[in-house]
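Trainee: Sequence first, then the predicted structure:
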Amino acid sequence: MMFDRRLIQHFDWGLMLLTLMICFIGLMTLHSAVSAGLDGGDQAYFMRQMVWYGAGLVAMTAVMVFDYRNIDRWSYVIYGGIMVLLICVLFFGKTAGGSRRWLVFGPVSLQPSELAKIAVIVILSRYYSRRVKPGGFTLRELIYPALLTIIPFGLIVEQPDLGTGLTVLLISGSMTLLVKVERRTFLFLGGIGAIAFPLVWFFLKEYQQQRILTFLDPNRDPLGAGYHIIQSKIAIGSGMIAGKGFLKGTQNTLSFLPEQHTDFIFSVLAEEWGFIGASLSVLIFLTLIIWGLNIAYRCKDPFGTILSFGAAALIFWQTFINLGMVMGLLPVVGMPLPLISYGGSSVLTIMICIGMLMNVSMRQFSAD
């Protein structure tokens, strides 16, 4: 098959620039985050993240090169393969921090729950794109996509990883609202959700309940469950308008800020670059999300539209939850900031999402 030169002409340089800007911010913030609190870990963490960025760019390119319509054809294979990985985690996974989330392949640790977000986006895009109708989906028609969502959600929560499981539900819900739900079905599901929501409390593990109570009142246990959020808010507030400067954040350098290279890395950024730097970073993320939604809006193919929207929804929810978490607006659930927090599986997942957006954007001409 001959290469279509129009793909180069339609390459989305804007999307690529936004991605590289976020990666640059991530590397600089990670360098600062690990240079103080982790003994000799600066080069190790920094270099490993560089390797993951490289692997992410390779994955993004691979997804971008093949026509996204092939993703449609292979959706069940992709979904099934990732579900198998999730099942393997329960039996052979590596345990760390009280959770069994990683599969180890030699020197590489992979977190399949991150890839499960991609699986849900792909499989729901296939299902919904074949059944889109003006009146919206009925309750019966939503049973199958609900099962496709509940399977990975259940496997992820079992690890346990409530934050990632919640993201899967939010992505699925966002995609479902995009394709529209019949009015009666929407009201029925809304009522069921309102009734069931308070009951969720009794199914949470004790540490998860403590996180919610700490969110409501961080000072109830300032040296225990509330420590993370209190120190995070101190770091963000101490940055003030212009910040303390690169590598000069005291909460970070004095090791007061926990998980400073993963979940709470935005606190490091805000302390060093202040309100101005934090706002610019959020603006770049917002631009990236709007860019993805615009790709979905311009696409004339239902599968491409839903796929692009799902990818944008993933980036939005992960960014929204992380920022809300570090600022004390949401409970702490262990959510990495896309392309900023340290972590290979998260980087791969976001890069694949961007690759899908790039894929659809580059092939707009083929649907004209």
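Mentor: Arrived safely. Numbers count the residues shown, from 1 in each chain.
Trainee: C-alpha from now on. contacts and neighbour counts both.
Mentor: Will do.
Trainee: any idea how far the nearest residue to Ala296 once chain neighbours are set aside is from Gly334?
Mentor: Among residues not flanking Ala296 along the chain, Thr305 sits closest, at 4.3 Å (C-alpha to C-alpha, 6 or more residues apart in numbering). Using C-alpha to C-alpha, to the nearest Å, one gets 30 Å for the distance from Thr305 to Gly334.
Trainee: Run through who's touching stretch 205-224.
Mentor: Trp201, Ala225, Gly226, Tyr227, Ile229, Ile230, Gly328, Leu329, Leu330, Pro331, Val332, Val333 (C-alpha atoms under 8 Å, 6 or more residues apart in numbering).
Trainee: circling back to that earlier point, of Thr305 and Gly334, who's got more company?
Mentor: Neighbour count, other C-alpha atoms under 10 Å: between Thr305 and Gly334, Thr305 has more, with 23 against 17.
Trainee: dropping in the other structure now:
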Amino acid sequence: MIVPGLAVALSGTGLLLVWSATRTQPDQSLLVRQAVAVGIGLALMWLVSRLDLRVLRAYVPLGYAIAVGSLVGVLTPLGVRVNGQHSWIVLAPGVQFQPAEFAKLALVLALAMPLGELREGERRPGFGAVLTALALAAIPMALIVLQPDPGTLIVFCAILAGVILVSGARLRWLAVLAFGAAATVVAAWQAGLVRPHHVERLMVLADPASYASGIGYNAAQARIAIGSGGLAGKGLFNGEQTAGHFVPEQHTDFIFTVAGEELGFAGGAAIVVLLGVLLWRGVGIAARSGSPYGRVVAGGVVCWLAAQSFVNVGMTLGLLPIIGVPLPLVSYGGSSTVACLVAVGLLEAVRRGRASAWARDLR
């Protein structure tokens, strides 16, 4: 139960940081919404952790179809544009969800079908299995490009590369994936889907000072907020940068700046350590899984959460360009929170499946 415990600790820390980041805003419902999302996510995490992977496997095609349908729905009048991205579907006033977050779950489970179900006599996935996996990933990834949402696309690429590697497929497929990713970027550029501000965000890394009052404002303010926290921080709810909302979207993609200012280097490092331990335990679960399917599922979840964590922390520290990727289990966002907690439930389901098989072998 170590992995679920780490998820609870990170979610609780996230609630405190969201509370601090939104305490001076007129809309005080954000904390309540996040608390509800955490509650729903924890319930689903527990439920999924109790499921037999073979039972869950039977519903994967339906889940994948719903995920792709939702991504298509985003591009119709049902979808709404938030911060320049057409990524949301509104269910009711004040109630919306981001299908891409749940598509990550569906993608992990769907890719595990061809890559984690080896035919008799096979030691690794064959040509047909890997080609099927690439086709399954290409559909949602193309829809993400159309939104456009480069941050989510990077996470999808990390999931695909990770499951191919974990499945034991030949490494040349990673070269094929890299070529495909480069071709996609070129095609998106030619189609006008790569916006000028996407390129400018890359330029900020080369010369932050020249863009500090423009496209690089978020990055500059994030570094100021984190740097002002020092070693021990200014104390929870005492951050001046946080209270003044100098960092835009500080309760979502830039939640790590709140931790850096108010909890200091020690608090920020503690969050990174918690995430690192969770990922390390996930790697262990994947390595010890008795079935190829469970190994690929666990490996896909680890690659997903690792990619998001690395990109989010990296962009707030000014090491990576600013893209919209939430910090798993910590950032505000109902869709992301619920999806990540369900992913943790998948890790626990893989672990419990191995433990059950070990107990049967003893008998």
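Mentor: Cool, the structure landed. Keep in mind that this is a model prediction, so the values were computed, not measured.
Trainee: care to give me the TM-score?
Mentor: Here the TM-score for the pair of chains, by TM-score structural alignment, normalised by the length of the second structure, is 0.91; 352 aligned residues with a C-alpha RMSD of 2.1 Å.
Trainee: longest strand of the second structure?
Mentor: The longest strand of the second structure (DSSP state E) is strand 85-92.
Trainee: That one: average distance to aligned residues in the first structure?
Mentor: Comparison of strand 85-92 of the second structure with the first structure after fitting gives an average deviation of 1.6 Å (mean C-alpha distance after the TM-score superposition for the first structure).
Trainee: That strand: which residues count as buried?
Mentor: Under the neighbour-count criterion of 16 or more other C-alpha atoms under 10 Å, strand 85-92 of the second structure has Gln85, His86, Ser87, Trp88, Ile89 buried.
Trainee: Please name every helix or strand in contact with that strand.
Mentor: Helices and strands touching strand 85-92 of the second structure, by 3 or more C-alpha pairs under 8 Å, 6 or more residues apart in numbering; DSSP states H and E, are helix 60-74, strand 79-82, strand 95-97, helix 99-116.
Trainee: Let me have the ones you listed in TSV, extended by mean neighbour count.
Mentor: Converted to TSV, those look like this (neighbours: other C-alpha atoms under 10 Å):
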stretch	mean neighbour count
helix 60-74	19
strand 79-82	15
strand 95-97	14
helix 99-116	24
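Trainee: Out of those, the one nearest Ala306 of the second structure is which?
Mentor: With C-alpha to C-alpha, the closest approach to Ala306 of the second structure among those belongs to helix 99-116: 13.1 Å.
Trainee: Read off where the closest one ends up in the first structure.
Mentor: The alignment of helix 99-116 of the second structure onto the first structure (TM-score structural alignment) covers residues 112-129.
Trainee: How about stretch 44-54 of the second structure?
Mentor: Mapping stretch 44-54 of the second structure onto the first structure (TM-score structural alignment) gives residues 59-69.
Trainee: Quick check: buried residues in that stretch?
Mentor: For stretch 59-69 of the first structure, burial by neighbour count (16+ other C-alpha under 10 Å) applies to Ala59, Met60, Thr61, Val63, Met64, Tyr68.
Trainee: The second structure: which residue goes with Leu257 of the first structure?
Mentor: So, by TM-score structural alignment, Leu257 of the first structure is matched to Val247.
Trainee: Its match and Gln241 touch, don't they?
Mentor: Yes - applying C-alpha atoms under 8 Å as the test, Val247 of the second structure and Gln241 come out as touching, 7.4 Å apart.
Trainee: which residues are in contact with both of the two?
Mentor: Counting by C-alpha under 8 Å, 6+ apart, the contacts common to Val247 of the second structure and Gln241 are Ala225.
Trainee: Now the most centrally placed residue in the second structure: which helix or strand?
Mentor: Centroid check for the second structure by C-alpha atoms, centre = their mean gives Gln308 as the closest residue, at 4.6 Å. Under the criterion of DSSP states H and E, Gln308 of the second structure resides in helix 292-316.
Trainee: can you count the residues close to the nearest residue to Trp291 of the first structure once chain neighbours are set aside?
Mentor: Excluding the flanking residues, the one nearest Trp291 of the first structure by C-alpha to C-alpha, 6+ apart is Leu15, at 7.2 Å. Each residue near Leu15 of the first structure was counted by other C-alpha under 10 Å, and the total is 20.
Trainee: Over in the second structure, tell me which residue corresponds to Leu15 of the first structure.
Mentor: Match for Leu15 of the first structure (TM-score structural alignment): Val3.
Trainee: residue contacts, that match?
Mentor: Shown in contact with Val3 of the second structure (C-alpha under 8 Å, 6+ apart): Leu278, Arg281, Gly282, Val344, Leu347, Glu348.
Trainee: Kindly recompute the last result at 10 Å.
Mentor: Applying C-alpha atoms under 10 Å, 6 or more residues apart in numbering to Val3 of the second structure gives the contacts 9, 274, 277-282, 285, 344-345, 347-348, 351.
Trainee: Of those residues, grab the buried ones for ChimeraX.
Mentor: Remark: buried members of those, expressed as a ChimeraX selection using 16+ other C-alpha under 10 Å:
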select :274,278,279,281,282,285,344,345,347,348,351
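Trainee: measure Gly41 of the second structure to Phe97 of the second structure for me?
Mentor: 14 Å.
Trainee: err, Ala9 of the second structure, not the other one
Mentor: Applying C-alpha to C-alpha, the value for Ala9 of the second structure to Phe97 of the second structure is 24 Å.
Trainee: Tell me the counterpart of Leu357 of the first structure in the second structure.
Mentor: With TM-score structural alignment as the criterion, Leu357 of the first structure pairs with Leu347.
Trainee: correction: Val104 of the first structure
Mentor: Per TM-score structural alignment, Val104 of the first structure is aligned with Val90.
Trainee: right, and Asp253 of the second structure touches Leu329 too?
Mentor: No - between Asp253 of the second structure and Leu329 there is no contact under C-alpha atoms under 10 Å: 11.6 Å.
Trainee: That concludes my questions; thank you for your assistance.
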